[in-house]
Every structure is written in C-alpha cells, then in structure tokens.
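**Student:** Here is a sequence together with a model predicted from it:
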Amino acid sequence: MPSNTSVIYLAHPHEFPVVGEHFAAKTNKDFNPVLKDGEILVRNLVFSLDPYMRGKMRDASKASYSAAFEIGKPLDARGVAEVIESKNSKYPVGSIIHAFVGWEEYTVLPDLPTTRIIPDARESKLPLSSYVGVLGMPGLTAYASLKDIGKPKAGETIFISAASGAVGQLAGQLAKAWGLTTIGSAGSDEKVDYLLKEVGFDHAFNYKKRSTHEALKELAPKGIDIYFENVGGETLEAALDHLNTHGRIIACGMISQYNTRQPYGVKNLMNVVSKRLTIRGFIVADFHEQYFEDFYRDVKALLVNKKIVYRVDEAKGVAAAPEAFVGMLNGKNFGKQVVHVADL
C-alpha cells in the first residue's frame, strides 16, 4: 500500500484558521489498514470544502448540528471516491461512491447511511466535482431552501449575497427560471461579470466598491421580496431595510461572522416586526427526505442539457486543501471550492 497524505486537525482557531498552526498536511508512509467486517477502503478522487466546516473547528463540548473535528485526526468532508478494497457487499470493489471521507488520499469507511453509490459516475460526461457541488449538498441547499423558505412567486425580486459561490450561483439561476428578478453581490468585478454574462442575473454589483444599501436602492427601487442570506453583518442590515412587507429571508449562512471575536451587531431588527418578515435558518439535512429526488432529477436534467452553468474552483492535491479552505473563508475562491485528489 502506498503512503497516505492527510490534513490533520491540530488546534481550535478563534479567528481565521492558520495553516500549520490549526491544521496541516502530514504523510503516513506506513499506511497499511486491515479492514473489519462492514468496512471499505476508498481512494479519494475529489472532496468538497464548505464554509460550514469552520463551525466544526471547535471544542467538542460545544454542541452543534455537525460533529466537531477531532484534534490529531484528519478533517472530513463530502467527497467522491473509488472503492479499492471491501468487506461490505453493498459496496463492491470498483464502485464510485459519494460519502464523508477524510481530507486525505485514502480513507477507511465504516458502513454509514450517508454513503451511496453513484451508478453512472464512470459513464457520465459530468465532472466528478458535480456530485459534491451542483448535484450535491450546495445544490440541494439552493433548490430546497428557495422552494421551502423563499416560496418564490413569479414577478418577485430576490437578492442573493455571495452570489457567485457554491450555493448562490445555482440559487440565482433557479430563481430566474421560476420568474424572479435576480440581484447578486460578489467581491470582484470578475465575479460580477460572471453573474451578469454567464449565470444570467438581471443585476449584480461588487460590494467592495459599492455599499449594498446604495446598490439595492438603485437596482430594486420597489424593494426586494426574498433575501438569500450567505454573508450576515452589514449586508443583512442593508437587506432588512430594503425587504418588502412579508418578505422572506433564507438564512443559509453568515460567513462574515465566522472568524471574528467581535460579531457585527445588526441595528435594525425592528424591521422584522414592522414588515412582518419571515427569517428562517436551516440545515440542508432538514430537506433531504422531502426534496432530494426532485432536486436531483430537475437539476441534473438542467445540467446535462446545458440549461445552467456552474463554476468550480479546484485546488490540486490534498496538501493544497488548507490554503484553499482559508482562501474560501476570505472570498478568494471563484465558484464551488473543491480539492482534486486523483483522476478516476
């Protein structure tokens, strides 16, 4: 068995994680696992990096919806992998699976309900990254939350922050297809051009050059009906001022607040009362049973028929994962951040 390079969790960060201090790539040159009944050994091909993982960088005594990373162990992520050794008849050697894998080249997996075979992965023309992006957790996040919380109606206006990211770019295309006017914010002129020229947003702006308040005042003179929240802080504050009565806030994430000891205090929450707003957070697992089949069928058809675009930012190799993760938290990624580990 060859060596196995993994990213090991070293310490809990209080602000932005630092490569080498909080996590680092290490190589085990004596990797020779012996499988127990029910286990499989997989060769990881691609895995996902997502903002929610920052919340896993904490002491395990702090309860949350997702288990904390363990100090001294590899970090984990949703990934696509090839089964290369199996003691589980459900996953024969050669199967391509979607599973929670380590940030590493090889992972030993127990029999978990979150593991599933991707039946057409070898034959499909879709890149493997699709199964951890547009057809994976970020895609379901956009599709289900927009339907269930946003309750979009043709003719309404939606504002999406972090609109060129893993969730935002699909949410915008779905909203547009369902008859909404779409407004997106992003952190560079290049990302704004992508939103306007490729993704098909009606309006987009660079929040680093123009305040969200001023942009929405011009681009949505009659207000917004839905805010797809990915950022928090001042962006949320501006959206609250521009939401119409009975507006809906899909609270997907608040990445501006993940790496600070001094969270921003939103000052205009009285809008929630006076405008009778709905603001609802969620975890994507909330929607899996109700929406996954429809989501996978609908979005895969759109993707195969080139009715939607989906940009991926791919880091090369396990050792590149820590820097890519920190870059994503700083908004340096362009599209869905993944790590390419090996070719199929």
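**Tutor:** Noted; the coordinates are in hand.
**Student:** From now on I want contacts and neighbour counts done on CA atoms only, so please keep to that.
**Tutor:** Will do.
**Student:** Excluding chain neighbours, what is closest to residue 308?
**Tutor:** Nearest non-adjacent residue to residue 308, counting by Cα to Cα, 6 or more residues apart in numbering: residue 302, 5.9 Å away.
**Student:** and the gap between that neighbour and residue 44?
**Tutor:** Between residue 302 and residue 44 the computed distance is 27 Å (Cα to Cα, to the nearest Å).
**Student:** again, but for residue 15
**Tutor:** Counting by Cα to Cα - residue 15 and residue 44 are separated by 30 Å.
**Student:** Give me the more crowded residue out of the two.
**Tutor:** residue 44 (28 against 13; other Cα atoms under 10 Å).
**Student:** Presented hereafter is structure B, for comparison with structure A:
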Amino acid sequence: MQKQIKLVKRPVGTPVEEDFEFSQVPIGEPAEGEVLVRTNYISVDPYLRGRMNDVKSYVPPFELNSVISSGVVAQVVESKSPHFKENDIVTGMLGWQEYSVAKESVIRKIDTTLAPASAYLSVLGMTGLTAYFGLLDIGQPKDGETVVVSGAAGAVGSTVGQIAKIKGAHVVGIAGSDEKINYLIDELGFDAAINYKTEDVKTALYKACPNGIDVYYENVGGPIGDAVLPLLNKFARIPVCGAISAYNNEKADIGRRVQGYLIKTSALMKGFTVGDYAPRFKEGTEALAGWVQEGKLQYEETITDGFDHTIDAFLDLFKGANLGKAIVKVSEID
C-alpha cells in the first residue's frame, strides 16, 4: 500500500488543509508499455490552484476525490517498456502519491550529470522553460533595455531576471521581503529590486526605471501590474505568465484598464502557457543547462522534506514562503 493525496473539496478563496485528504491505495502493476516508478520529488506550483476550481481553463480541472497531479521526478522500479530500465530517473506529470504506474509516452529520462534531479522541476523543468520562452519569445529583451519582473524571487521570476541580464538588460525585480530583495541584488545580479510590502511600488518603479520599461514579465497582476503600465515605453512587450494576486479571489479582479496604455505605446501584451512551446522544449532545456554549467544561471529551491508535508508546501506558496522553486522531497534516489 502507498499514500496519495486527493482533492475532496473545491477551495473557496485560499485553500485549506480540509480541502485535501490523504488515503491509502494499492501500488499498481505496470502493463506492457508502462513502468512503475517511485516518487522522489514533487513540484508544487501556484497554477494548481486554478485547476481546483470547476471552471474551463487551459487545462482541465481536477476531479473531486481523485489524486492531484503535477510535475514529478521519479525512479523506475519496474519496466515493461523497451525505452526505460530499472533505476532510470524520469520526469513527467504524475500523481501526488508515493508510487505511480506511468505510460511510456508521458515520462522522459533526465540526465543528472547536467544538474541534480530536482533541477528538472525547477531551472531545467517547466518553470525554467516558462521563463525562457516567455521572456525570449514574447519579451525579446535587447541590450540596454529595461526589464521588470514581478514575483522576481520565485522560480520563474528569478530565472527570467538572470536571462534578461545575460541578454544585457537593466533588470528590476519586485518581491515581498528584504531577504528576497538582497538575494536578487547580491546573489543574482539584478540592478534594482523593490519590496512591494514596504515600498510604494509606483514611486519605486519611477526611481528604478529612469528610462521607462521595455519588458514587463507579469507573474502577479493586481496593483503591481497596474503600477507598471504608466511607465511602458513605445513598443514595450508584456509576457503574461501568471496573476497569483488574484488566484484566491472569490470575485472578479477589478483594476486599471490596460487598453489606453497599450494603444498609446503600441505595446504587446500576450498571455501564454509553457505548453505552447512543447515542440521546442529540447532547445530550451539545452540553453538553460548550458547557462547553469557556465555559472551564468543560478537557482534556488525551497525543498520540504516528506510526503506528509506536501499540502503544507503547497499552501506556503500563497504566503510567499518559498525562495525559488517549491519542491517536496518524497524519497532518496538510489
């Protein structure tokens, strides 16, 4: 038998522990073309909150009384696939449980000589790829331009800022604690950083962006996104990755109207999900891995130890408790 985590109630506002349930279920047996894997790491991500609502979105909602799923790194225990062998380390979208039976088509092997296995849920995984494609394909930062990143100390935002620096931009991050501000400037090389909890964001942006804003990588939305709009330069680009400030709202989010700002500046504002770039994942992973190996791209992971603390790690996302990527360590890799 093994433990798994199910969604048993649709959250109202911010999720609480009572919305989830631990249960004991049998460990499955793989059929032909499948493998049995033991979970090593689980990714907890803000976007999962949206899947807990019974509304149409870019991915189907979680079903009640069914296991929750997200990015997982796991080790093959038994294989009935010619593409995988025992002890291979793989990643894929799998359940919040200690073991999973996975079809060979939904997992891929990872190379732990490039980076530790957990990195395939952070800088070399979906978060790194989200930063890479959103910034470079939509944002297209140029040498000397100003790039502003909200949620800058998170897994996506911290990678966005570093890539922007690699491309020669003046980079300003927005985060929610002095510890995170110091990390962005002292460790990651951001040119400036704003603590939205203690500073007036609009005033601080004017000071940090004397030449206006050419690229705004949106992770947060709300008043922070509103404060950016008056500073947009001609032909500014705004990749819209997320809006975590509104994820737990019970009513529609209301704020500044963007149309006038976009018309006045001929700016581009484009929403996206990383799945839009699936055919190019190899390109992105190779580029990110190269920067990591060259020491140009650093990453942080907030790793919570123990499957029993998975829900705690997820709820902490909405308290801003994580630095970098939030990951749960379930078991050691042999």
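**Tutor:** Yep, that arrived. This structure is a prediction, so every number in the text was calculated from the model and none was measured.
**Student:** rewinding a little: which residue in structure 2 aligns with the residue nearest to residue 308 of structure 1?
**Tutor:** Under the alignment (TM-score structural alignment), residue 302 of structure 1 maps onto residue 291 of structure 2.
**Student:** and the helix or strand hosting that match, what does it pack onto?
**Tutor:** Element membership for residue 291 of structure 2 (DSSP states H and E) is helix 281-293. Where contact means 3 or more Cα pairs under 8 Å, 6 or more residues apart in numbering; DSSP states H and E, helix 281-293 of structure 2 is packed against helix 126-133.
**Student:** For the helix it packs on, give me the average deviation versus structure 1.
**Tutor:** Comparing helix 126-133 of structure 2 with its match in structure 1 after superposition yields a mean distance of 0.7 Å (mean Cα distance after the TM-score superposition for structure 1).
**Student:** what stretch of structure 1 does that helix fall on?
**Tutor:** Going by TM-score structural alignment: helix 126-133 of structure 2 matches residues 137-144.
**Student:** Where does stretch 197-205 of structure 2 end up in structure 1?
**Tutor:** For stretch 197-205 of structure 2, the aligned range in structure 1 is residues 208-216, judged by TM-score structural alignment.
**Student:** buried ones in stretch 324-334 of structure 2?
**Tutor:** Residues 324, 325, 326, 327, 328, 329, 330, 331 are the ones in stretch 324-334 of structure 2 that count as buried (16 or more other Cα atoms under 10 Å).
**Student:** Identify the residue range in structure 1 corresponding to stretch 80-91 of structure 2.
**Tutor:** Aligning stretch 80-91 of structure 2 against structure 1 (TM-score structural alignment) gives residues 87-98.
**Student:** The matching stretch: end-to-end distance?
**Tutor:** From its first residue to its last, stretch 87-98 of structure 1 covers 18 Å (Cα to Cα).
**Student:** picking up where we left off before, contact partners of the match of stretch 197-205 of structure 2?
**Tutor:** 185, 187, 188, 205, 223, 235, 238, 239, 242 (Cα atoms under 8 Å, 6 or more residues apart in numbering).
**Student:** any idea which of the buried residues of stretch 324-334 of structure 2 is closest to residue 256 of structure 2?
**Tutor:** residue 324 (29.1 Å; Cα to Cα).
**Student:** do you know how far the corresponding residue of structure 1 for that closest one is from residue 150 of structure 1?
**Tutor:** If you follow residue 324 of structure 2 across to structure 1 using TM-score structural alignment, you land on residue 335. Per Cα to Cα, residue 335 of structure 1 is found 23 Å from residue 150 of structure 1.
**Student:** distance of the spatially most central residue of structure 2 from residue 239 of structure 2?
**Tutor:** By Cα atoms, centre = their mean, the mean C-alpha position of structure 2 lies nearest to residue 127, the distance being 4.0 Å. Distance of residue 127 of structure 2 to residue 239 of structure 2, given as Cα to Cα: 14 Å.
**Student:** So residue 63 of structure 2 is in contact with residue 7, correct?
**Tutor:** Yes: counting by Cα atoms under 8 Å, residue 7 is a contact partner of residue 63 of structure 2 at 7.4 Å.
**Student:** circling back to that earlier point, my guess is the residue nearest to the centre of structure 2 meets residue 120, correct?
**Tutor:** No: look at residue 127 of structure 2 against residue 120 with Cα under 8 Å: they stay out of range, at 9.0 Å.
**Student:** Show me the helices in structure 2, by range?
**Tutor:** With DSSP state H, the ranges of helices along structure 2 come out as 48-51, 126-133, 155-166, 178-182, 201-208, 222-228, 259-265, 281-293, 310-316.
**Student:** Out of those helices, which is closest to residue 246 of structure 2?
**Tutor:** The closest of these to residue 246 of structure 2 is helix 222-228. By Cα to Cα, the value is 7.0 Å.
**Student:** in structure 1, what residues pair with that closest one?
**Tutor:** Helix 222-228 of structure 2 maps onto residues 233-239 of structure 1, going by TM-score structural alignment.
**Student:** Relative to structure 2, and after superposing, what's the average distance for that stretch?
**Tutor:** So stretch 233-239 of structure 1 averages 0.7 Å relative to structure 2 (mean Cα distance after the TM-score superposition for structure 1).
**Student:** Run the chain-centre distance for that stretch.
**Tutor:** When distances are taken as Cα atoms, centre = their mean, to the nearest Å, stretch 233-239 of structure 1 is centred 21 Å away from the chain's centroid.
**Student:** Just the buried residues of it, please?
**Tutor:** For stretch 233-239 of structure 1, burial by neighbour count (16+ other Cα under 10 Å) applies to 233, 234, 235, 236, 237, 238, 239.
**Student:** Redo the residues you listed as CSV? Include distance to residue 94 of structure 1.
**Tutor:** Formatted as CSV, the buried residues of stretch 233-239 of structure 1 follow (distance: Cα to Cα, whole Å):
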residue, distance to residue 94 of structure 1
233, 46
234, 49
235, 47
236, 47
237, 50
238, 51
239, 49
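**Student:** Which of these sits closest to residue 281 of structure 1?
**Tutor:** Nearest to residue 281 of structure 1 out of the buried residues of stretch 233-239 of structure 1 is residue 236 (Cα to Cα; 13.4 Å).
**Student:** Of residue 63 and residue 7 of structure 2, give the one with the bigger neighbour count.
**Tutor:** Higher neighbour count among residue 63 of structure 2 and residue 7: residue 7, with 20 against 17, using other Cα under 10 Å.
**Student:** which residue lines up with that one in structure 1?
**Tutor:** Using TM-score structural alignment, the partner of residue 7 of structure 2 in structure 1 is residue 9.
**Student:** And the residue lying closest to that match once chain neighbours are set aside, how close does it get to residue 17 of structure 1?
**Tutor:** Setting aside the residues directly before and after it, residue 9 of structure 1 is nearest to residue 23 in space (Cα to Cα, 6+ apart), at 4.5 Å. As judged by Cα to Cα, residue 23 of structure 1 and residue 17 of structure 1 stand 8 Å apart.
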